[in-house]
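Enquirer: With the sequence up front, the predicted model follows.
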Amino acid sequence: MAPRQPVARASAPSWSARLREAFDRSALAVPAYRRFWASMLISNVGSWLQLVAQGWLILALTDSPAYLGFYGLLRSVPTLTVTLVGGAVADRADRRCILLVTQSAAAALALLLGLLDLTGLVRPWHILVIAFATATVMAFDNPARQAMVPGLVGNERVASAVGLNSAAWNAAAVVGPSLAGLLVAAAGTGWAFGLNGLSYLPVIWAVWTLEPATPSNRSQTPIVAHVRLGLRAVRQDRRLLGLLTLLAVPTFLGRPYLQLMPVFARDVLHTSAAGYGMLMGINGAGALSGALLVGTLSERGRRGKLLFFVNIIFASALVAFALSQWVMLSATLLFLIGASQTLLMALTNTLIQLTVPDEFRGRVMALYTVIPMGFMPLGTMALGGIGDIVGVPLTVAVAAAIALGFTLVGRRLFPEVYHLT
């Protein structure tokens, strides 16, 4: 009897092979996107340098918290009032040209502020005017940048690109403020503004190397009418209406917890300023983790079902956090909240990108941008006012419970979203 031959077993792929396969599936496999993403990561760090330094300089010049509040208001006004116009422009003009203009303008404004500061000529009103002008420029920049993603990477890599974009911002949010603190302490705020101005140069170069993004809609319709057409398109498409509504409600009712965190840290958990910083850092780490998970989770399909699941996790964890009085439990929940809120934003972004016709992409992505920038401050005002009367923990817990209830009802209101893939 012939001896039995050993059965050859296929060896498991090595880690390097698995990493290579994951890279080939990701948006980073596209050279144009890879250049664009790397340049945006650098620019995001620069943006955080300027945000931190501007606030510090305003306080140093005015010693007025009210002036800081006015500065924050001025920065939000263009986002709420001009972004929809920016979206309409992104649907009519070459998006590559829009980004070249906006990035160049933002660089010039940052360098101007740096020059004023380094020469000792800067005054508080200079900072306000430049902050307002920069926010106006970004109201045109953001919709065009968001709308360019599918054209750069293709629909099959949109989820990966959205996750990577979110990861770039969240990673910069970890590095940028710390770097800004060291730079301002060592050299002053002027150098922070100057470095931010220079950080736009890689983006300008990366965008310059892209193919022209031919506009899909060359209509000569007036801009205001063009905006209305975009709003009508959202109202008539139950998928888009559902996606934006399922983002708006938890943003209004849930996201204000970030602005109310000092109350939880000091009055509920009885921690110091260092403890508050630790809690915020853990929340940021969760947000970065969520951004890195977007591509992997999206590859499994049923993104609509996953969106509802993430919404439920976010609201449930927020209810538990609002009621928690233990630091370790609160820290764990904050990590989960950070991850789920980033997944919620990124999944919504991905599904909108895969659903919206290209002729409306800029305007719909403008709405996507306005919701977190507009609804979160409004929610903070509402929850903060109610919290003064009945207490912040109870207010946040009830608001999060309402958001949870709406998500459960939303499954029936928007079945079209639930079945999106």
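Expert: Good, I have the coordinates. Quantities reported herein were computed from a predicted structural model and do not represent experimental measurements.

Enquirer: When you work out contacts or count neighbours from here on, use the C-alpha atoms and nothing else.
Expert: Fine.

Enquirer: Identify the residue spatially nearest to residue 256, adjacent ones excluded.
Expert: Using CA to CA, 6 or more residues apart in numbering and skipping the chain neighbours, the partner closest in space to residue 256 is residue 380 (4.7 Å).

Enquirer: contacting residues around that neighbour?
Expert: Each residue near residue 380 by CA atoms under 8 Å, 6 or more residues apart in numbering is listed here: 252, 256, 257, 259, 260.

Enquirer: and the gap between residue 253 and residue 212?
Expert: Residue 253 sits 40 Å away from residue 212, going by CA to CA, to the nearest Å.

Enquirer: quick one, which of the two is more surrounded?
Expert: residue 253 (27 against 12; other CA atoms under 10 Å).

Enquirer: which ones are touching the more buried one?
Expert: 379, 383, 396, 399, 400, 402, 403.

Enquirer: what ranges do the helices span in the stretch 201-350 of the chain?
Expert: Assigned helices in the stretch 201-350 of the chain, in chain order: 223-236, 238-253, 261-263, 273-298, 303-323, 327-355 (criterion: DSSP state H, counting those that start in this stretch).

Enquirer: Please identify the buried residues of the fourth one?
Expert: Right, the one you point to is helix 273-298. In terms of neighbour count (16 or more other CA atoms under 10 Å), helix 273-298 has its buried residues at 276, 279-295, 297-298.

Enquirer: Tell me if I'm right that residue 239 and residue 418 touch.
Expert: No - between residue 239 and residue 418 there is no contact, the gap being 9.1 Å when judged by CA atoms under 8 Å.

Enquirer: Among the contacts of residue 253, name the ones in helices.
Expert: Secondary structure of the contacts of residue 253 is defined by DSSP state H; positions in helices are 379, 383, 396, 399, 400, 402, 403.

Enquirer: and of these, the nearest to residue 98?
Expert: In terms of CA to CA, no member of those lies closer to residue 98 than residue 379, at 31.9 Å.

Enquirer: List the single closest residue to the closest one in space, sequence neighbours excluded.
Expert: If the residues on either side of it in the chain are set aside, residue 379 comes closest to residue 252, at 4.6 Å by CA to CA, 6+ apart.

Enquirer: List the contacts of that neighbour.
Expert: Under the criterion of CA under 8 Å, 6+ apart, the contact list for residue 252 reads 375, 376, 377, 378, 379, 380.

Enquirer: Could you give the number of residues near the fifth one?
Expert: Counted with other CA under 10 Å, the burial measure for residue 379 works out to 21 neighbours.

Enquirer: Adding distance to residue 135, write the helices of the stretch 201-350 of the chain out as CSV.
Expert: Rendered in CSV, the data for these read as follows (distance: least, CA to CA, whole Å):
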stretch, distance to residue 135
helix 223-236, 20
helix 238-253, 21
helix 261-263, 26
helix 273-298, 24
helix 303-323, 29
helix 327-355, 21
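
Enquirer: One more to weigh against that first structure:
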Amino acid sequence: MSSTSPFTLAEDETEIASRFRTFRSLRNPVFRRLWMAGWLWYMNRMMEMAVLSWLVLELTDSPSQVALVGVFRMAPMFLLGLVAGSLSDRFPRKYVMIATQIVNVVVVGGMLAVLVGGDVEPWHAYLATFLTGSAWAVDFSARRAYFAEIFRGDALTNAISLDVVCLTGSSIVGPLFAGAIIELVDFSGSYALMFGLYLAAGWVLFTIPKTESMGEEKTPVLRQLKESVTVLATNRALVAALTITVSLNFFGFPFLTMVPVIGRDVLGANAFLYGILAGAAGVGSLTGAIIIASRQIRNHGQVYSLGSAFMLGIMVLFALSEWYTVSLVLLMVAGLGMSGFATMQPTIALRAVSPEMRGRAMGAIALGIGASPLGMLTVGWMAEPENLGPQMALAVLTGTGFVVVMALRFMLPELRGVRR
């Protein structure tokens, strides 16, 4: 992209020192629109996870069945990760993102019709979340590669941090809205709101310009996939980012599927209190993301790996807590570590590769995120009453993850000092 493009934010050290550093990326008109669409898109994702997890828990009363909601949500990351990255390098990223929104609108509209009809079954939830998860896998690569087209250096870190602000802020508001609407209306009320929000997000994306340098890579898809594997095998920074991604998604993020089970069966929460609990980690993560956005981070690997280890350690305490208030606070604290992981993951990956490989780099990260279904299946099986139960299952999984992440820090120097 030309340096004179009206959609490029030219950052120099004077601008970086500005007192408006935290939100400086929002001066870019394209990013402002992406940021607005991100709030709508992420809030829907968080609402959907909360609604479908509670719905399946009510339908089946089974922790392993609830875990399957997360499994079907995240499986497309593994199945489509590299392909999605290739698509975002091959086609204009604006149109890739719009296509994912069309899929979301169709799926949410169909699920709304099923809920209104009153004949909902668990498989409806699994199918719906698999389809929206597939759209998310494609959007994940395209959206972040788009960021790297309009920002560079510390400005890219700032933009990604503000994107995490959207993600984490939505993880607070989304479950809260979902729980409140379930209590006040029903499950269909939550889906009606989601349908409207997806339409609004799609409209915002239509206003984003397509610039000439975005998504014009015409290398054959099979060659792109081969290049993705080659880069993944030889780029040490990308390997470091991927190992932590796999570890946290297998050992850490399956906690999301245990929150409704622990909330209802251990802490005595109703749907509204569950919504508050499900959004608690977002409070800490939002705080951490704002702090990171306001600073110049020099050691990305340190923040990335220590944030991941911190989250896992606090999750062990959450798993063992018997008190709602204590559990709420622990999830907020864990969110601080989560913000280090969420902001540094795409930053490291995007800065480790050449511009034409950015979509494929994010596709490789998406492949690592695909480890979460295995973790969710594992914790769901362990959480059944005849095995360990939900608390001990989550404590064992996250405790093991803490040990693994600390071992990776010792083995991979990039996780102790990935610098600019």
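Expert: Ah, there it is. These figures come from a predicted structure and were not determined experimentally.

Enquirer: Redo the contacts of residue 253 of structure 1 as TSV? Include distance to residue 34 of structure 1.
Expert: Formatted as TSV, those follow (distance: CA to CA, whole Å):
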residue	distance to residue 34 of structure 1
379	36
383	41
396	40
399	40
400	38
402	41
403	37
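
Enquirer: quick one, what contacts residue 79 of structure 2?
Expert: With contact taken as CA under 8 Å, 6+ apart, residue 79 of structure 2 is in contact with 367, 370.

Enquirer: One more: the one 3 residues further on?
Expert: Residue 82 of structure 2 is in contact with 225, 228, 360, 363, 364, 366, 367, counting by CA under 8 Å, 6+ apart.

Enquirer: for whichever strand or helix holds the last one, the distance to its chain's centre please.
Expert: In this case it means residue 367 of structure 2. Under the criterion of DSSP states H and E, residue 367 of structure 2 resides in helix 358-369. If you compare the mean C-alpha spot of helix 358-369 of structure 2 with that of the full chain, they lie 13 Å apart, counting by CA atoms, centre = their mean, to the nearest Å.

Enquirer: Ok, stretch 292-305 of structure 1 next?
Expert: Worked out by CA atoms, centre = their mean, stretch 292-305 of structure 1 lies 18 Å from the chain centre.

Enquirer: gap between the residue nearest to residue 379 of structure 1 and residue 263 of structure 1?
Expert: Residue 252 of structure 1 sits 18 Å away from residue 263 of structure 1, going by CA to CA.

Enquirer: same question, residue 397 of structure 1
Expert: Computed as CA to CA, the residue 397 of structure 1 to residue 263 of structure 1 distance reads 14 Å.

Enquirer: out of the two, which sits in the more crowded spot?
Expert: Here residue 397 of structure 1 and residue 263 are set side by side on neighbour count (other CA under 10 Å), and the busier one is residue 397, at 23 against 16.

Enquirer: who touches that one in this structure?
Expert: For residue 397 of structure 1, the contact set (CA under 8 Å, 6+ apart) comprises 318, 319, 320, 322, 323.

Enquirer: burial count for whichever residue in structure 2 pairs up with residue 336 of structure 1?
Expert: Residue 336 of structure 1 maps onto residue 333 in structure 2, with residues paired by TM-score structural alignment. Counted by other CA under 10 Å, the residues lying close to residue 333 of structure 2 total 24.

Enquirer: quick one, what contacts the nearest residue to residue 333 of structure 2 once chain neighbours are set aside?
Expert: The shortest distance from residue 333 of structure 2 to any residue that is not its chain neighbour, by CA to CA, 6+ apart, is 5.6 Å, and that residue is residue 284. The neighbourhood of residue 284 of structure 2, defined by CA under 8 Å, 6+ apart, consists of 331, 332, 333, 334, 335, 336, 339.

Enquirer: Considering the residues you listed, which are maintained in structure 1?
Expert: Here the contacts of residue 284 of structure 2 are checked against structure 1 with both residues aligned by TM-score structural alignment, their matches' CA atoms under 8 Å, and the contacts held in both are 331, 332, 333, 334, 335, 336.

Enquirer: Let's have the residues you listed in CSV, adding distance to residue 390 of structure 2.
Expert: As requested, those are exported to CSV (distance: CA to CA, whole Å):
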residue, distance to residue 390 of structure 2
331, 16
332, 20
333, 21
334, 18
335, 20
336, 23
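
Enquirer: What is the nearest of these to residue 91 of structure 2?
Expert: Minimum distance to residue 91 of structure 2 across these is 34.7 Å, recorded for residue 335 (CA to CA).

Enquirer: For that closest one, give me its contacts.
Expert: 280, 281, 282, 283, 284, 285, 286, 288, 311.

Enquirer: 7 Å instead, please
Expert: Listed by CA atoms under 7 Å, 6 or more residues apart in numbering, the contact set of residue 335 of structure 2 reads 281, 282, 283, 284, 285, 311.

Enquirer: so which of those residues comes closest to residue 216 of structure 2?
Expert: For residue 216 of structure 2, the closest of the contacts of residue 335 of structure 2 turns out to be residue 285, at 34.6 Å, with distances computed as CA to CA.

Enquirer: what lines up against the closest one once you look at structure 1?
Expert: The criterion is TM-score structural alignment: under it, residue 285 of structure 2 has residue 287 as its aligned partner in structure 1.

Enquirer: my guess is its match meets residue 339, correct?
Expert: Yes - with contact defined as CA atoms under 7 Å, residue 287 of structure 1 counts as touching residue 339 (4.3 Å).

Enquirer: before we move on, the earlier item: hmm, which two among the contacts of residue 284 of structure 2 are most spread apart?
Expert: Spanning the widest gap among the contacts of residue 284 of structure 2 are 331 and 339, at 12.5 Å by CA to CA.

Enquirer: Neighbour count: the two, which is higher?
Expert: Comparing residue 331 of structure 2 with residue 339 by neighbour count (other CA under 10 Å), the higher total belongs to residue 339, at 32 against 26.

Enquirer: Next one: the closest residue in space to the more buried one that isn't next to it in sequence from residue 112 of structure 2, what distance?
Expert: Distances taken as CA to CA, 6+ apart put residue 285 closest to residue 339 of structure 2, at 4.6 Å, once the chain neighbours are dropped. With the distance defined as CA to CA, residue 285 of structure 2 ends up 31 Å from residue 112 of structure 2.
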